[in-house]
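S.K.: Based on what follows, work out the 3D shape:
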Amino acid sequence: MLDDFFLRAVLGGLGVAAASGPLGCFVVWRRMAYFGDATAHAALLGVTLALASNLPIVAGVSIAALAMALTVSIATGRTYAMDTMLGVASHGALALGMVAVSLLPNVRIDMMGFLFGDILAITRADLGVIWGGAAIVAALLAWRWRNLLLATLNEDLAASAGVDAGRERLVLTLALALLVAVALKVVGVLLITAMLIIPAAAARVHARTPEAMVVQAVGMGAVSVVLGLQGSLRFDTPAGPSIVTAAMILLLSVNLAGALLRRAGRRA
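M.R.: Have a look, this model is predicted:
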């Protein structure tokens, strides 16, 4: 069954949706969109590290993404504000990664695949990595769920309950670095943040509880994967961008439906 490349692509995309849904909710709640962007852009430096040291790509990307996230977290507020640090880190990491890859001797790689993903080339081994990473992310967030929510809602309230907000930020940082590593081949460096934010933003429109928003975000991500891949197959468009486009259409549709329901409620 897994010999079908399209089925492998769907399963790989669903694995990323399962991990990005709950993590994306925390990114939206904590307004960490640019933080996720900087972490994702560091992935190209991780690719260079992996190729230069004969490490697996996933290992190199995980190390680079985690190092970027920790550096930004530690340096923010000491010299520059958060938005300035994230802007410098995000674009600087992307540029450095592309330059570093081009300087590797006797190495030729598909840069477009790393930037925009190559989901249709997913192998069985890739599926194992993606779903293994998704399981670790889900387990990590489930284990720290209550503390993460407290630290997200109010750090003072979390401190009074004995929750270390800094430790919870580290948990999110670890989960984000792992997601970047496993999602790289599916949607690429430039689109990872979109898969984090857009399904979660769409789920936020009608969700009434944090748990409901997480479930809806995973569902929105899964539907985006299926619709995007179907559209890619039918219209011969790039698979990764097609998935993000489908997510955008879902977001617009959900917001339009919400506006119509509110208008109907006012008239009633």
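
S.K.: make it CA atoms for all contacts and neighbour counts henceforth
M.R.: OK.

S.K.: Can you show me the helices along this structure?
M.R.: In the chain, the helices defined using DSSP state H lie at 5-29, 33-41, 43-53, 57-75, 82-103, 111-116, 124-143, 145-153, 155-160, 165-187, 192-204, 210-235, 239-267.

S.K.: Could I get these in JSON lines, plus columns for mean neighbour count?
M.R.: Converted to JSON lines, the helices of the chain look like this (neighbours: other Cα atoms under 10 Å):
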{"stretch": "helix 5-29", "mean neighbour count": "24"}
{"stretch": "helix 33-41", "mean neighbour count": "25"}
{"stretch": "helix 43-53", "mean neighbour count": "22"}
{"stretch": "helix 57-75", "mean neighbour count": "21"}
{"stretch": "helix 82-103", "mean neighbour count": "17"}
{"stretch": "helix 111-116", "mean neighbour count": "18"}
{"stretch": "helix 124-143", "mean neighbour count": "17"}
{"stretch": "helix 145-153", "mean neighbour count": "18"}
{"stretch": "helix 155-160", "mean neighbour count": "14"}
{"stretch": "helix 165-187", "mean neighbour count": "23"}
{"stretch": "helix 192-204", "mean neighbour count": "26"}
{"stretch": "helix 210-235", "mean neighbour count": "21"}
{"stretch": "helix 239-267", "mean neighbour count": "17"}
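
S.K.: compare with the first, here's sequence two:
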Amino acid sequence: MLDDFLIRAALAGAAVALVAGPLGAFVIWRRMAYFGDATAHAAVLGVALALAFEASVFAGTLVVALAMAVTAVRLKGRGHAMDAILGVLSHSALAIGLVAISLVPAVRVDLTAWLFGDILSVSRADLAVIWGAAVVALGLLVWRWRPLLTATLNTELAAASGIDPRREDLTLTLALALVVALALKVVGALLIAAMLIVPAAAARSLARTPEGMALGATVIGLASVALGLQGSLRFDTPAGPSIVTAAAVFFVLSFVFGPLLRAVRSHGR
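M.R.: Have a look, this model is predicted:
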């Protein structure tokens, strides 16, 4: 019989994988990898503010991640060089967050848990918050799937079809902030972007449709959580990094066998 803490860890990881799969596909299609990284790094500042004001860490992380994402979107709309802007925002938010945490009086904080996750300590209350946020984020993506996909492929076509690309950007931004907030406990601020990008990148070479890529990323994410937790218990390694390592193995396998699969499909036509 599995221990109760391991069941909670698996359920928390599954929630992250379910929403990170389809959202990660959009991150790759829109070339938003650095955007996701900047939003995730801002989570540390959210932790510091939540501890300072004795508020919910999830709420503090969500507010700061959303503020970071909206700021990046607005700066992009004004024509700024996004690679430089995101680099400044990302590393500045991470550094300020680490400094702020050290200045919070009478609070002892295990930075490793926030930077790399502490999925094995997820409580029932944490699980309820994580799944609640995952359902909201996944619901947003399902509800706006077609408009989001159209706006991703061609903004002019989206506008001609009556779709407001800026509204879809906001939807994606909100979903990304939710994922950052719910994944912080699972894989930590430094590895959240990896959970978005690596499973989706692995699924990209195997899928033939956008929906297939999103589903494949979700399946790979779920398998990575299962294998990562098993490896963590067997080899006594950190759980969050072990999950991302498992996802990286799937990416390597997809990189090796993806061309073979495409050749088989072409031959079968």
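
S.K.: Just give the nearest non-adjacent residue to the residue minimising distance to the centre of structure 2, would you?
M.R.: Centroid-nearest residue in structure 2, with Cα atoms, centre = their mean: Leu196, separated by 4.2 Å. Distances taken as Cα to Cα, 6 or more residues apart in numbering put Gly24 closest to Leu196 of structure 2, at 4.3 Å, once the chain neighbours are dropped.

S.K.: need the contact list for the one you found.
M.R.: Going by Cα atoms under 8 Å, 6 or more residues apart in numbering, Gly24 of structure 2 touches Met195, Leu196, Ile197, Pro199, Ala200, Ala214, Ala217.

S.K.: What of Ala151 of structure 2?
M.R.: Here Ala151 of structure 2 is in contact with Leu157, Ala158, Ala159, Ile163, Pro165, Glu168 (criterion: Cα under 8 Å, 6+ apart).

S.K.: before we move on, the earlier item: how near is the residue nearest to Leu196 of structure 2 to Trp114 of structure 2?
M.R.: Using Cα to Cα, to the nearest Å, Gly24 of structure 2 is found at 21 Å from Trp114 of structure 2.

S.K.: For the contacts of Gly24 of structure 2, work out which two are farthest apart.
M.R.: Met195 and Ala214 (13.2 Å; Cα to Cα).

S.K.: before we move on, back to that, format the contacts of Ala151 of structure 2 as TSV; extra columns: distance to Val225 of structure 2.
M.R.: Below are the contacts of Ala151 of structure 2 laid out as TSV (distance: Cα to Cα, whole Å):
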residue	distance to Val225 of structure 2
Leu157	38
Ala158	36
Ala159	39
Ile163	36
Pro165	33
Glu168	29
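
S.K.: and which of the residues you listed is nearest to Ala40 of structure 2?
M.R.: The closest of these to Ala40 of structure 2 turns out to be Glu168 (Cα to Cα; 20.2 Å).

S.K.: Surely that closest one and Pro147 touch.
M.R.: Yes: the pair Glu168 of structure 2 / Pro147 is scored as a contact, 7.0 Å apart, by Cα atoms under 8 Å.

S.K.: OK, contacts around the residue nearest to Gly228 of structure 2 when sequence neighbours are not counted?
M.R.: The spatially closest residue to Gly228 of structure 2, leaving aside those adjacent along the chain, is Ile243, at 3.9 Å (Cα to Cα, 6+ apart). The neighbourhood of Ile243 of structure 2, defined by Cα under 8 Å, 6+ apart, consists of Val187, Ser224, Val225, Ala226, Leu227, Gly228, Leu229.

S.K.: so which of the residues you listed comes closest to Ala207 of structure 2?
M.R.: Ser224 (18.0 Å).

S.K.: And that closest one, how close does it get to Phe235 of structure 2?
M.R.: Counting by Cα to Cα, the gap from Ser224 of structure 2 to Phe235 of structure 2 is 16 Å.

S.K.: again with Glu211 of structure 2
M.R.: For Glu211 of structure 2, the distance to Phe235 of structure 2 equals 35 Å [Cα to Cα].

S.K.: next one: Phe35 of structure 2
M.R.: From Phe35 of structure 2 over to Phe235 of structure 2 (counting by Cα to Cα), the distance is 33 Å.

S.K.: Is it correct that Ala14 of structure 2 is in contact with Leu222?
M.R.: Yes: assessed by Cα under 8 Å, Ala14 of structure 2 is found in contact with Leu222 at 5.7 Å.
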